[in-house]
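S.K.: Can you look at this prediction? I've put the sequence above it.
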Amino acid sequence: MSRFTEEQNLFRQSYRKFLETEIAPNMDKWREAGIVDRSAFKKAGDLGFLMIWPEEKYGGMGDSDFRYEQIIIEETARVGCHEWFNTLHSRLVGTYFERFGTEEQKERFLPKCVSGDTILAIAMTEPGAGSDLAGMRSTAVDAGDHYVLNGSKTYISNGLNADVVIVAAKVGSASERHSMVLLIVERGMEGFERGRNLKKMGMPGQDTAELFFHDVKVPKANVLGVAGRGFYQLMEGLAEERLISAVGTSSNARRAFDLTRAYCMDRKLFGKTLADQQNTQFRMAEMDAEIDLIQVYVDHCVKALNEGRLNANMAAKAKMLASEIEWKMLDLGVQLHGGAGFMDEFPISRMFTDARINRILAGSSEVMRLIIGRDVFSNRYSSMLD
């Protein structure tokens, strides 16, 4: 039975055409510029491809089925347009408004997010606080009808493009490590400044920036959720964030496999194609099996998310395994391409450097192992088959 409904398959066809005509042809110039043009978000919004889940009164389809986002992620990976962080905007950040936003906030922000007029980002990471969010130093001081925000953030995706940034900051005393607030910071607020577009190992087309906050007055109307509960609100979204990563990395692994397979069937060595060599067959057979198996588990997690059953342990397993399998496939892909794999003109080369971040972002593989390991030795442990 298909993973997707007939309506979703039609959506896939339409979205694939959109990517092939509007996004993929522009990626090289956007990589050169170091940023995806804002028009990409606007064009996607105009066609209903940017946000699916918001209710119709906010401009969306009102369908919360994560499989629509799965299609978007899979197709974006298929054509090599992952540097356009549309899912960060649409599903990772946007759903914070659904979970914690007031009706006034939803009415104020969601329609323009759906249309692509407003681009979203989230700012958690600091120079001394990545996976350990409790170590952040940005502060928000209650000043009556507003908060005064001070601090800095780094490695923020969509950092230059974003019009609205959800910023996490400490409230209360220094001893209250988990007392945080999520603030909706808007472009143009006095004291909100952006640093440089950071140079990265890969993904040059994705704008990744430093953000600075100097006595930024954020009105209480821009508090997202409950002040003091920000840490737990962030934790609530992490499982879905890690599933988003797993969908993308498993899809990228399959693309790397397909590219490598095609190259091996064409490239000749000692009078035979690489595909005729037993070593190539064995290594590629192993990867084909591993990619298929992680796809099954990712689909299982998508179903669990739709049913409200996805937990931190399941998402950590998906995120860790998918990113590790992706890296294994990309390393093999470069190796089987030989010298060509080192050349930027071959997609496998760019994919290799772009993907190195995937075992770090949304929680490193080491942190995922910690989460899984703690669950293994807890009283609540149960396997997928229980």
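M.R.: That came through fine.

S.K.: Could you use CA atoms for every contact and neighbour count after this?
M.R.: OK.

S.K.: what about the nearest residue to residue 245 once chain neighbours are set aside, helix or strand, and which?
M.R.: In space, and not counting its chain neighbours, residue 245 is closest to residue 319: 6.1 Å by C-alpha to C-alpha, 6 or more residues apart in numbering. Per DSSP states H and E: residue 319 is located in helix 312-337.

S.K.: need the helices for the stretch 51-200 of the chain, in chain order.
M.R.: 67-78, 86-87, 95-100, 103-115 (DSSP state H, counting those that start in this stretch).

S.K.: Looking at those helices, which is nearest to residue 131?
M.R.: Nearest to residue 131, of all those, is helix 95-100, at 19.1 Å by C-alpha to C-alpha.

S.K.: Go through the helix holding residue 319 and flag the buried ones.
M.R.: For helix 312-337, a neighbour-count test (16 or more other C-alpha atoms under 10 Å) marks 312-327, 329-334, 336-337 as buried.

S.K.: continuing past it, what's the next helix or strand?
M.R.: For helix 312-337, the following helix or strand on the C-terminal side (DSSP H and E) is helix 347-355.

S.K.: which other helices and strands contact that next one?
M.R.: The elements that helix 347-355 packs onto, with contact taken as 3 or more C-alpha pairs under 8 Å, 6 or more residues apart in numbering; DSSP states H and E, are helix 230-266, helix 312-337.

S.K.: Export the ones you listed as a markdown table, with columns for distance to residue 382.
M.R.: Formatted as a markdown table, the helices and strands packed on helix 347-355 follow (distance: least, C-alpha to C-alpha, whole Å):
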| stretch | distance to residue 382 |
| --- | --- |
| helix 230-266 | 17 |
| helix 312-337 | 10 |
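
S.K.: Check whether residue 223 really touches residue 182, as I assumed.
M.R.: Yes. Contact criterion C-alpha atoms under 8 Å: residue 223 and residue 182 qualify, at 6.1 Å.

S.K.: Spit out the contact partners of the residue lying closest to residue 168 once chain neighbours are set aside.
M.R.: Excluding its sequence neighbours, the residue lying closest to residue 168 (C-alpha to C-alpha, 6+ apart) is residue 182, at 4.7 Å. By C-alpha atoms under 8 Å, 6 or more residues apart in numbering, the contact list for residue 182 reads 166-169, 223-225, 227, 230.

S.K.: Distance of residue 185 relative to residue 122?
M.R.: Applying C-alpha to C-alpha, to the nearest Å, the value for residue 185 to residue 122 is 10 Å.

S.K.: Let me fix that, I meant to ask about residue 26.
M.R.: Taking C-alpha to C-alpha, one finds residue 26 at 25 Å from residue 122.

S.K.: More neighbours: which of those two?
M.R.: residue 122 (26 against 16; other C-alpha atoms under 10 Å).

S.K.: this is the comparison structure:
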Amino acid sequence: MQTEEMNLYRDMTIRVLTKEVAPFYEAWESDGQMPRRLWNTLGAAGLLGVDMPECYGAAEVSFDVAQMVLEEISRMGFGGLASGLNIHANIVMPYILTYGSDEQKQQWLPDLISGNAVGAIAMTEPGAGSDLAAIRTRAVRQGDSWFINGSKIFITNGLHADVVIVCAKTDQQAGAKGISLFLVDTRMPGFSRGPGIKKIGQHASDTVELFFDDLLIPHNALLGEENCGFAYLMQELPRERLGVATQAVGSAEGALALTLDYVQQRKAFGKSIADFQNTRFKLAEIKTRIEICKAYLNQCMRLYQAGQMNSHEASILKLSSTEMQCWVVDQCLQLFGGYGYTQEYPISRFYLDARVQTLYAGTSEIMKEVIARGMINKRETK
């Protein structure tokens, strides 16, 4: 929805990214992480948690604006930053706002919004990905405290995180129903981080393994109710997958813009590549797939804002948008020819950054299983 508020925030977002991110992003990609101060810069510019309540220091604008910020970051080719911001502002903050106590909200939300604190969420383990019931990280209650032992892997923002939402087993016999969530202050003894994990894409997004060795935290670090963690995770999936889909659409649009510019300038056999029918047909296919996904994304955003979006729709959105993104950037890179395979041209970063989108927040295979299960169960109840 194009409103005056949306246009103002879009202009501001582009200005901040152009000045504070674009000139340095290649260096951050080489370093394998963004500088910690960037979070303060984004917070000072009002780009972190823009839809959070004003009482915590945010602008309290619409959810559409929050998604637009993520879309613009993705469109400009900053995939690592987009993933980090999605975790920080689109996942961690809503969890705390929805399930946190007043004390937890006051402790963390103002600092997350200002960038004085960085947030991460820790679910995946070396032996447990989408199957959360198989996690081995344990939290044992002792008096007014909890002892946490275990490890997590592939944690975005893990290197800079000041607070981590940790998913741990609190009832070993209850499977997924024995999971709880904890707000872990990373300054606590017993918390440690591994070195940055080297990835094929999204290099600027720091990704690490986290370790908990008799980590002692107070009882009030429990987020929400004990043994309700899995239910919370399922309830928050629609927003998480909306964020991933927004990244997918924004990135696909950015890749198409680069390609349109290139094919009109590049010459072959005495004419521009854009004059060849194959190029024109391919561009038409790309545009069509993006627009179809964007339409469904907008539909899901309306459902989400009305409190009507379910996991079935979120899975369809996540599957379709991320598969579209991977196809689009592959087709765009092909139109660049050999230059697309070089780091000199940004299309190569769009290509590499896209690959993880069908893996995190639920693999494409898991999405298909959820979608099919919903179809079959719906048919059986008729």
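M.R.: Good, I have the coordinates. Just so you know, these numbers come straight off a predicted model, no measurement behind them.

S.K.: Drop the TM-score for these two in here.
M.R.: For this chain pair, the superposition-based TM-score is 0.96 by TM-score structural alignment, normalised by the length of the second structure; 379 aligned residues with a C-alpha RMSD of 1.4 Å.

S.K.: Do I have it right that the residue nearest to residue 245 of the first structure meets residue 240?
M.R.: No. Counting by C-alpha under 8 Å, residue 319 of the first structure stays clear of residue 240, with 10.1 Å between them.

S.K.: Identify the residue of the first structure aligned to residue 23 of the second structure.
M.R.: Matched to the first structure by TM-score structural alignment, residue 23 of the second structure sits across from residue 25.

S.K.: rewinding a little: which residues are in contact with each of residue 185 and residue 122 of the first structure?
M.R.: What both residue 185 of the first structure and residue 122 touch, as defined by C-alpha under 8 Å, 6+ apart, is the set 165-167.

S.K.: Inside strands: which ones of the residues you listed?
M.R.: Using DSSP state E, the subset of those located in strands is 165-167.

S.K.: Tell me the most packed of those, by neighbour count.
M.R.: residue 167 (25 neighbours).

S.K.: Translate it into the numbering of the second structure.
M.R.: By TM-score structural alignment, residue 167 of the first structure lines up with residue 166.

S.K.: which residues touch that match?
M.R.: 121-123, 181-184.

S.K.: Can you add distance to residue 254 of the second structure and give those residues back as TSV?
M.R.: Shown next, in TSV, are the contacts of residue 166 of the second structure (distance: C-alpha to C-alpha, whole Å):
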residue	distance to residue 254 of the second structure
121	28
122	30
123	30
181	36
182	37
183	36
184	36
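
S.K.: Who wins on neighbours among those?
M.R.: residue 181 (30 neighbours).

S.K.: ok, now which ones touch residue 220 of the first structure?
M.R.: Counted by C-alpha under 8 Å, 6+ apart, residue 220 of the first structure has contacts 145-147.

S.K.: Kindly recompute the last result at 6 Å.
M.R.: Residues near residue 220 of the first structure by C-alpha atoms under 6 Å, 6 or more residues apart in numbering: 145-146.

S.K.: what residue of the second structure matches up with it?
M.R.: In the second structure, the residue paired with residue 220 of the first structure according to TM-score structural alignment is residue 219.

S.K.: From residue 169 of the second structure, how far out is that match?
M.R.: In terms of C-alpha to C-alpha, residue 219 of the second structure sits 15 Å off from residue 169 of the second structure.

S.K.: Over to residue 130 of the second structure?
M.R.: Relative to residue 169 of the second structure, residue 130 of the second structure is positioned 15 Å away (C-alpha to C-alpha).

S.K.: Please say which of the two ends up with more neighbours.
M.R.: Between residue 130 of the second structure and residue 169, counted using other C-alpha under 10 Å, the more crowded position is residue 169 (28 against 16).

S.K.: Please look at that one and residue 138 and confirm they touch.
M.R.: Yes. Contact criterion C-alpha atoms under 6 Å: residue 169 of the second structure and residue 138 qualify, at 4.7 Å.

S.K.: what helix or strand does the nearest residue to residue 131 of the first structure once chain neighbours are set aside sit in?
M.R.: Sequence neighbours aside, residue 363 is the residue nearest to residue 131 of the first structure in space, at 5.8 Å (criterion: C-alpha to C-alpha, 6+ apart). Residue 363 of the first structure is located outside every helix and strand, with elements delineated by DSSP H and E.

S.K.: What is the burial count for residue 363 of the first structure?
M.R.: Neighbourhood size, residue 363 of the first structure [other C-alpha under 10 Å]: 20.

S.K.: quick one on the thing from earlier: ok, so of the ones in strands among the shared contacts of residue 185 and residue 122 of the first structure, who is nearest residue 345 of the first structure?
M.R.: residue 165 (35.3 Å).

S.K.: what's the spacing between the closest one and residue 112 of the first structure?
M.R.: Distance of residue 165 of the first structure to residue 112 of the first structure, computed by C-alpha to C-alpha: 14 Å.

S.K.: which other residues reach stretch 86-106 of the second structure?
M.R.: 48-49, 119, 223-224.

S.K.: Trace it over to the first structure and give me the residue numbers.
M.R.: Stretch 86-106 of the second structure corresponds to residues 87-107 in the first structure, going by TM-score structural alignment.

S.K.: Assign the closest residue to residue 22 of the first structure other than its chain neighbours to helix, strand or coil.
M.R.: Nearest residue to residue 22 of the first structure, sequence neighbours excluded (C-alpha to C-alpha, 6+ apart): residue 40, at 7.5 Å. The three-state label given to residue 40 of the first structure by DSSP: H, G, I helix; E, B strand; the rest coil is helix.

S.K.: where's the residue opposite residue 40 of the first structure in the second structure once aligned relative to residue 356 of the second structure, distance?
M.R.: In the second structure, residue 40 of the first structure lines up with residue 38, judged by TM-score structural alignment. Separation of residue 38 of the second structure from residue 356 of the second structure (C-alpha to C-alpha) stands at 23 Å.
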